[in-house]
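Visitor: Sequence and predicted model, in that order:
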Amino acid sequence: MSGQSLGLIETVGMAAAVEAADAAMKSANVSLVGYELTKGGGMVTVKLEGEVGAVNAAVAAAISAASRVGRVYAHKVIARTAQHIEHIIHSSETVGIAQPESEAPTASPEPQSEEAPSQTIPVVNLDTSTHASCMDVVDDAPQSTEHEQQPNPSAENIEPAKPDAPQEVTKKSPRPGGKKR
């Protein structure tokens, strides 16, 4: 943050503050530090940072946009902020997205504790040796073969079984209760 400019827009009400932040971000190359609520009076302070020219343009656009929605109470642009004022700008009261680089802790993965239950996923092995379809209907009840005659396979249509290759099973039974259309 040191060397960057700071823009502050104080509005009455959150709607005007959101409108100010939106207009500021769309109008210039600035970063939204966040917003801060006052302890009374419904005032919201929007904080921006960036190059001095960009911050000036963003604050001007924010004032214009927020004035149409609500009331702008105060505004200020501070060019090239001093080194040790980051603690005031990035206070614990500021709600926002940007944190100064020097204060950002590095995230380290937390070790898993031994007491935490582990989640296991069951493994199911599927038999892929048979070629079945969802359209195949298996009926466990014995069917009468009086009306149906199964053609006897002739010797010339039967291929010898190969021990290395999987054999294809093509057994289909008629659909129960199905009428031909």
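Guide: Nice, I can see it.
Visitor: alpha carbons only for contacts and neighbour counts from here, please
Guide: Fine.
Visitor: how far away is Leu37 from Leu48?
Guide: 15 Å (Cα to Cα, to the nearest Å).
Visitor: out of those two, which sits in the busier spot?
Guide: Shown here are Leu37 and Leu48; by other Cα atoms under 10 Å, Leu48 has more neighbours (26 against 18).
Visitor: Use this one as the comparison:
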Amino acid sequence: MPKLALGLIETVGLAAAMEAADTAVKSANVTLLGYENSKGGGLITVKLEGDVGAVKAAVEAGSAAASKINKVFSKQVIPRPHEEIEKLVYTKDTVGMTKSEIETEIKIEDQEAAETKMKDEVKAEVEVEEIKVEGEKEVEVENEEGAEVEVEEPVMEVVEETTDDDGEEALEFVNSTEEVCNLCKDPKCSRRKGDLRTNCIHYDELKEVVS
């Protein structure tokens, strides 16, 4: 209620009030809250609710139509009335839509708006995921077409000493990824990758094998 405007048309007689209410709701997008009998002088007050512009148009049209039936005593538009005014609007003497019915309609509208918002958010998330997937596919294609990819070079590990066909001792090597000397791969060797080759305890043996 505080976010909407309140429109009031006070006529003499119920017939004029009915005409005012009918014309008002037909002329603009407003909600008819009902009417209240002032119990004096035959005055009937029609109560309307809606946006400020719509309520102004409805009140003017309703007043003009009611004046052809009987006298229009007064009319008023209150933009964004304070919430305390609800005590005067939703009274037990108001004939028509009750406050609970209006609150139910508002809840339904809010629920529909929330569902629409949720659907929009889900749709936006799906679009973002699709964009990410397309980006990943493009990166994969670039790699396949020749982008440089870092490949770890295999290192050699000395497993055991063997004897070749000539009867000379040789070193047998296998692939390994352990953090030891990258020349001899002997766990007892204190040399690490990047150190001088001469620090390797098997340097002389490896040198002979290579030569």
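Guide: That came through fine. Nothing here was measured: the structure is a model prediction, and the numbers come from that model.
Visitor: Would you tell me what helix or strand the residue nearest the centre of the second structure is located in?
Guide: Nearest to the geometric centre of the second structure sits Glu121, at 3.9 Å (Cα atoms, centre = their mean). Per DSSP states H and E: Glu121 of the second structure is located in helix 99-144.
Visitor: How about the secondary structure of Val44 of the first structure?
Guide: strand (DSSP: H, G, I helix; E, B strand; the rest coil).
Visitor: List the contacts of it.
Guide: 10-14, 17, 35-38 (Cα atoms under 8 Å, 6 or more residues apart in numbering).
Visitor: Tell me which of the residues you listed fall in strands.
Guide: 10-12, 35-37 (DSSP state E).
Visitor: Most neighbours among these, which one?
Guide: Going by other Cα under 10 Å, Thr11 tops those with 27 neighbours.
Visitor: Quick check: the gap between that one and Glu36 of the first structure.
Guide: For Thr11 of the first structure relative to Glu36 of the first structure (Cα to Cα), the value is 11 Å.
Visitor: can you check Gly50 of the first structure too?
Guide: Relative to Glu36 of the first structure, Gly50 of the first structure is positioned 18 Å away (Cα to Cα).
Visitor: Then Ala20 of the first structure?
Guide: On the measure of Cα to Cα, Ala20 of the first structure and Glu36 of the first structure end up 13 Å apart.
Visitor: Identify the contacts common to those two.
Guide: Val46.
Visitor: residues contacting Ala58 of the second structure?
Guide: 23-25, 27-28, 30.
Visitor: Apply 6 Å and report the result again.
Guide: By Cα atoms under 6 Å, 6 or more residues apart in numbering, the contact list for Ala58 of the second structure reads 24, 27-28.
Visitor: same check, this time on Glu172 of the second structure
Guide: Taking Cα under 6 Å, 6+ apart, one finds 158-160 in contact with Glu172 of the second structure.
Visitor: follow-up on the earlier one: what is the aligned counterpart of the residue nearest to the centre of the second structure in the first structure?
Guide: Alignment note (TM-score structural alignment): Glu121 of the second structure has no counterpart in the first structure.
Visitor: Tell me which residue of the second structure matches up with Glu19 of the first structure.
Guide: Match for Glu19 of the first structure (TM-score structural alignment): Glu19.
Visitor: what about its match, how many neighbours?
Guide: Applying other Cα under 10 Å, I find that Glu19 of the second structure has 20 neighbouring residues.
Visitor: next one: Val55 of the first structure
Guide: By other Cα under 10 Å, neighbour count at Val55 of the first structure equals 29.
Visitor: any idea how far Ile78 of the second structure is from the aligned residue in the second structure for Glu36 of the first structure?
Guide: With TM-score structural alignment defining the correspondence, Glu36 of the first structure maps onto Glu36 in the second structure. Distance of Glu36 of the second structure to Ile78 of the second structure, computed by Cα to Cα: 17 Å.
Visitor: Equivalent analysis for Lys68 of the second structure, please.
Guide: Distance from Lys68 of the second structure to Ile78 of the second structure, by Cα to Cα: 25 Å.
Visitor: Would you mind telling me which of those two has the busier surroundings?
Guide: Neighbour totals were compared for Lys68 of the second structure and Ile78, and Ile78 leads with 15 against 12 (other Cα under 10 Å).
Visitor: so how many other residues sit close to the nearest residue to the more buried one once chain neighbours are set aside?
Guide: Excluding the flanking residues, the one nearest Ile78 of the second structure by Cα to Cα, 6 or more residues apart in numbering is Leu6, at 5.0 Å. As a burial measure, Leu6 of the second structure scores 27 neighbours (other Cα under 10 Å).
Visitor: which residues touch Leu6 of the second structure?
Guide: 48-49, 77-78.
Visitor: quick one: which helix or strand includes the match of Glu19 of the first structure?
Guide: Using DSSP H and E, Glu19 of the second structure maps to helix 14-27.
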